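Asks: My questions concern the predicted model and sequence given below.
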Amino acid sequence: MLKRFLYLLAGLVVLLVLGTAALVALNLRGEDALPTEAGSTFEATPAQVDRGRYLALAGNCAGCHTVRGGQPYAGGLGIETPFGTVYASNLTPDAHQGIGNWSPAHFWRAMHNGRSKDGRLLYPAFPYPSFTRITREDSDALYAYLRSVPASATPNAAHRLRFPYDTQAALAVWRALSFTPAPFVPDPAQPAEWNRGAYLVEGLGHCIACHGTRNVLGATEEKRGLSGGLIPIENWYAPSLTSKREASVADWETRHVVALLKNGTAPGGSVMGPMADVVFRSTQHLSEADLTAMALYLQKLPDATAPAPAPQRRDVGTMERGARIYDQRCAYCHGDAGQGAAGAYPPLAGSRAVNMDTPANLIQVVRHGGFLPATAGNPRPYGMPPFGHVLDDNDIAAVLTYVRGSWGNDAPAVSQRDAMRR
């Protein structure tokens, strides 16, 4: 009996050793040896710094690494996830709290491999699964720019994650299952402009971080691409960029896609919520050439439009209640027939945003209000006031059910439970 137990124990030890070795190997895929050269030996050119500044805008780096009213890139912003809060790090050239003693190779490891200077695995709230696609040249330019910003001694806050998500072992398992470092590979069958758009959308733009579907471990499902998904914690839905019933721009004129990314509004729609922040902080600052490249890439995404749902049945009492609320609160701006007002208030009749299967964004806007981003092309955008202080969950559900079932709209009704979740 003892002998059998010892054999069993030995087998378990061997499996543990082999499993650990496999886990380590999977987490070292595509990595060079940990660099040791000092960051102070790096001498950036003015052109490199300027290029890095532009790339930082393309990646919206300040959006996560700057707290409201704080010093740019000094970190400290808490990013809520289903597993706890991850705090953005200090990216200024401070030697103790920032990246002042990092080398370009250390920075490249973080961008390409998701590993910090000291060898720790980084949490994917820092979107290295997308940043892994950028070139070493662009990584060095970003590094050069970040070393040019004013240094800040703001300390890095400790993440607040639940067990076991706060352990490097759990993160190593996640990475082994969900991440492989991979540079961007141009598609030889596509023109250079399309490939440039793909590089920006898939890499620095990290669009899949919001517009991708996530699995139970929180990893984006690359095979499903930009098929849309609920943004964790924020409860905004990033619509599918491959569905003509949601946010595909395949049928748009290219100039209108560029206008949406540059101005936040276009003949086919406008942006609010998290996407308004992306336009305000990032895409409005990009060159016309890069915006056009992104537009061409987005227009050629494969069509994954789902069949239209069956006609919806409406509760008469709910529709009547919703109609009264709409007349009191909404008709003045959006019109008696949901026609909107050109250049000011968007039409609700026939709107893709209104007719999407999920009402998440509509609930957010009615409850909390929202504005388009202020941009050079739309410096004084009209906005939506919040109604959460005057409408309860039942009221919000009723008025949205009415809007989603009137003037030719035919989207599913909104329940009180739907409204309570947001």
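Replies: Nice, thanks for sending it over. Numbers count the residues shown, from 1 in each chain.
Asks: Only C-alpha atoms from now on, for both contacts and neighbour counts.
Replies: OK.
Asks: any idea where the helices of the stretch 51-200 of the chain begin and end?
Replies: Assigned by DSSP state H, counting those that start in this stretch, the stretch 51-200 of the chain shows helices spanning 61-65, 104-113, 128-131, 136-146, 168-178, 192-199.
Asks: okay, those in TSV with distance to Gly340 next?
Replies: Below are the helices of the stretch 51-200 of the chain laid out as TSV (distance: least, C-alpha to C-alpha, whole Å):
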stretch	distance to Gly340
helix 61-65	32
helix 104-113	44
helix 128-131	38
helix 136-146	43
helix 168-178	44
helix 192-199	33
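Asks: sec struct for the residue nearest the centre of the chain, please.
Replies: Closest to where the C-alpha atoms of the chain average out (C-alpha atoms, centre = their mean) is Cys210, at 3.2 Å. Here Cys210 takes the helix state, with states given by DSSP: H, G, I helix; E, B strand; the rest coil.
Asks: And the helices in the stretch 201-350 of the chain?
Replies: For the stretch 201-350 of the chain, helices defined by DSSP H, counting those that start in this stretch occupy the ranges 208-211, 254-263, 274-281, 288-299, 316-329, 331-334.
Asks: Who are the packing partners of whichever helix or strand comes after the last one?
Replies: It refers to helix 331-334. As assigned by DSSP states H and E, the chain's next helix or strand after helix 331-334 is helix 352-355. Here helix 352-355 touches helix 360-368, going by 3 or more C-alpha pairs under 8 Å, 6 or more residues apart in numbering; DSSP states H and E.
Asks: adding another structure so you can compare the two:
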Amino acid sequence: MRRVLWTLAAVLLALVAFVWLFNYWGGPRVHDKAPTAPPSREQVARGAYLARAGNCMLCHTERGGAAYAGGRAIETPFGTVYASNITPDAETGIGNWSAAHFRRALHEGRSRDGHLLIPAFPYTHLSRVTGADVDALFDYLRSLPPVNKPNRPHRLRWPYDTQAALAVWRTLYFRPERYQEDASRTPEWNRGAYLVQGLGHCGACHTARNALGGMRDVVDLSGGLIPMQNWYAPSLASTGEAGVADWRVEDIQELLATGNSPRGTALGPMAEVVLHSTQYLEPRDLRAIAVYLKSLPPAPGDSDPREVPRASPTLIERGGQIYQDRCAACHGDQGQGVAGAYPPLDGNRAVTMPVTANLVQVVLHGGFPPATRGQPRPFGMPPFAPVLSDGDVAAVLTYIRSAWKNKAAPVTELTVAQQRASRRE
């Protein structure tokens, strides 16, 4: 027994040593000083564009607060993370950072003093951004007006608030990676892959996470539930979810530029991405993203629709009546919709996806496309949470998912109740 205990202790010590070496040893200390010369206008303009591509301001700006001054609360399953001040204020922002410090933050997930950053900051993806682009981002940020706003301490549960826990997490789920161009692909494809995998960090939402918040692969885009938001970021490879292999490149570009296209509409978190980021991208970059997304290997197909369970005739009848009373005026008696205004529901894969979280969200809380330059006054859908019960919502969604050409499983009242309750929390 003593020998077994000593063996277990030695193994545990070896694991601890490995974690420590992987996270704390081997990286040279950064002694560079903050630059004093102002950046060039060209560099600032390039950095501003890249900040839009990375949607940096959305997280690093508190509602009603100064741009990039931090303070926005980001809810996670482990507690609340508050975005940091990244204006060039010397006391509370990054005014004393050097370009090398900033590179280390994006590429290695470490702050100026070397402590490990919480992966709500998506350095798992940003490690793929080139050094030149990171430098341009840094030059843009240091050109902003400094805002003296102290960073709020995170409110994470123990042990997730410890550096030791972060060290273990990084050992399991993080390896700094540089984007490597695929010589067998076109420059346009490689540009799209670089934007999606790096600055765009699309996988941060469109990839499933495990109980510890880890991802099996940061370039996996097979879909996942966005923690704490109850929105599902659908698979970008599955034709039954949000795969675009059969879309025209122009339709993908239009969706990213305006939030609406003949093939789909951006709602929920994706509407925010279009509003704050993709609508500002150059057409050539939007086209590159579209080309890359069209090339994703197709995901395995869903089960045979003949195997889908059927709802009771009584529930279908109830849902059909609610649809006629509440929905048909916009979406049509046959779910055909109105081009350019209200999306069709008949044959709409957003309606028939196995995961129904987004449908429930839209009916309960409304669906609002972004107001963009290409679509300044989009048509939205009002929330029905005040006027429809959980049973009503389940009934009308079950009806829509089984009407016309649609063949999808019923939505349960429990599913609706859970999402309504989580929103109140």
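Replies: Thanks, I have it. All values reported here derive from a predicted model rather than from experimental measurement.
Asks: ok, back up a step: how about the helices of the stretch 201-350 of the first structure in a markdown table, adding distance to Leu16 of the first structure?
Replies: Formatted as a markdown table, the helices of the stretch 201-350 of the first structure follow (distance: least, C-alpha to C-alpha, whole Å):
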| stretch | distance to Leu16 of the first structure |
| --- | --- |
| helix 208-211 | 34 |
| helix 254-263 | 50 |
| helix 274-281 | 44 |
| helix 288-299 | 45 |
| helix 316-329 | 60 |
| helix 331-334 | 64 |
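Asks: related to what we said a few turns ago, what is the equivalent residue in the second structure for the residue nearest to the centre of the first structure?
Replies: Mapped onto the second structure by TM-score structural alignment, Cys210 of the first structure lines up with Cys205.
Asks: Tell me who's in contact with that match.
Replies: Going by C-alpha atoms under 8 Å, 6 or more residues apart in numbering, Cys205 of the second structure touches 223-226, 233.
Asks: closest to Gly240 of the second structure among those?
Replies: The shortest approach to Gly240 of the second structure among these belongs to Gly223, at 11.5 Å (C-alpha to C-alpha).
Asks: Count the neighbours of the closest one for me.
Replies: Close neighbours of Gly223 of the second structure, defined as other C-alpha atoms under 10 Å, add up to 22.
Asks: Setting aside sequence neighbours, what's the nearest residue to it?
Replies: Spatially, and ignoring its direct neighbours in sequence, Gly223 of the second structure is nearest to Ser235 (3.8 Å; C-alpha to C-alpha, 6 or more residues apart in numbering).
Asks: what separates the one you found from Ala132 of the second structure, distance-wise?
Replies: Distance, Ser235 of the second structure to Ala132 of the second structure, using C-alpha to C-alpha, to the nearest Å: 31 Å.
Asks: Could you do Tyr160 of the second structure as well?
Replies: 33 Å.
Asks: higher neighbour count, the two?
Replies: Neighbour tally, Tyr160 of the second structure and Ala132, criterion other C-alpha under 10 Å: the higher count belongs to Tyr160, 16 against 11.
Asks: and the gap between the aligned partner of Glu234 of the first structure in the second structure and Phe121 of the second structure?
Replies: With TM-score structural alignment as the criterion, the equivalent of Glu234 of the first structure in the second structure is Gln229. Distance, Gln229 of the second structure to Phe121 of the second structure, by C-alpha to C-alpha: 17 Å.
Asks: And for Arg63 of the second structure?
Replies: 18 Å.
Asks: So between these two, which is more surrounded?
Replies: It is Phe121, of Arg63 of the second structure and Phe121, that has more neighbours when counted by other C-alpha under 10 Å, with 18 against 13.
Asks: what does Pro412 of the first structure align to in the second structure?
Replies: Using TM-score structural alignment, the partner of Pro412 of the first structure in the second structure is Ala409.
Asks: ok, that match - contacts?
Replies: Ala409 of the second structure neighbours (C-alpha under 8 Å, 6+ apart): 308-311, 354, 398, 401-402.
Asks: 10 Å instead, please
Replies: 305, 307-311, 352-356, 397-399, 401-402 (C-alpha atoms under 10 Å, 6 or more residues apart in numbering).
Asks: Among those, which one sits closest to Pro297 of the second structure?
Replies: For the contacts of Ala409 of the second structure, the closest approach to Pro297 of the second structure (C-alpha to C-alpha) belongs to Met353, at 18.9 Å.
Asks: Tell me which residues touch the aligned partner of the closest one in the first structure, please.
Replies: In the first structure, Met353 of the second structure lines up with Met356, judged by TM-score structural alignment. Applying C-alpha under 10 Å, 6+ apart to Met356 of the first structure gives the contacts 239-240, 245-247, 362, 404, 410-412.
Asks: Which one (most neighbours) among the residues you listed?
Replies: Among these, Arg404 has the most neighbours (other C-alpha under 10 Å), with 28 neighbours.
Asks: Report the contact partners of that one.
Replies: Going by C-alpha under 10 Å, 6+ apart, Arg404 of the first structure touches 312, 319, 348-351, 353-357, 359, 398, 410-414.
Asks: Any quick PyMOL command for the buried ones out of those residues?
Replies: Per 16 or more other C-alpha atoms under 10 Å, the buried members of the contacts of Arg404 of the first structure correspond to this PyMOL selection:
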select buried, resi 319+348+349+350+351+353+354+355+356+357+359+398+410+411+412+413+414
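Asks: re earlier: can you tell me which of the helices of the stretch 51-200 of the first structure is packed in deepest?
Replies: Compared across the helices of the stretch 51-200 of the first structure, helix 128-131 shows the largest average neighbour count, a mean of 26 (mean count of other C-alpha atoms under 10 Å).
Asks: State the span of the second structure onto which that one is aligned.
Replies: So helix 128-131 of the first structure sits over residues 123-126 in the second structure, by TM-score structural alignment.
Asks: what about that stretch, how far off from the first structure?
Replies: With mean C-alpha distance after the TM-score superposition for the first structure, stretch 123-126 of the second structure departs from the first structure by a mean of 0.3 Å once superposed.
Asks: separation between the closest residue to Glu222 of the first structure other than its chain neighbours and Ala238 of the first structure?
Replies: Excluding its sequence neighbours, the residue lying closest to Glu222 of the first structure (C-alpha to C-alpha, 6+ apart) is Gly212, at 7.6 Å. According to C-alpha to C-alpha, Gly212 of the first structure and Ala238 of the first structure sit 8 Å apart.
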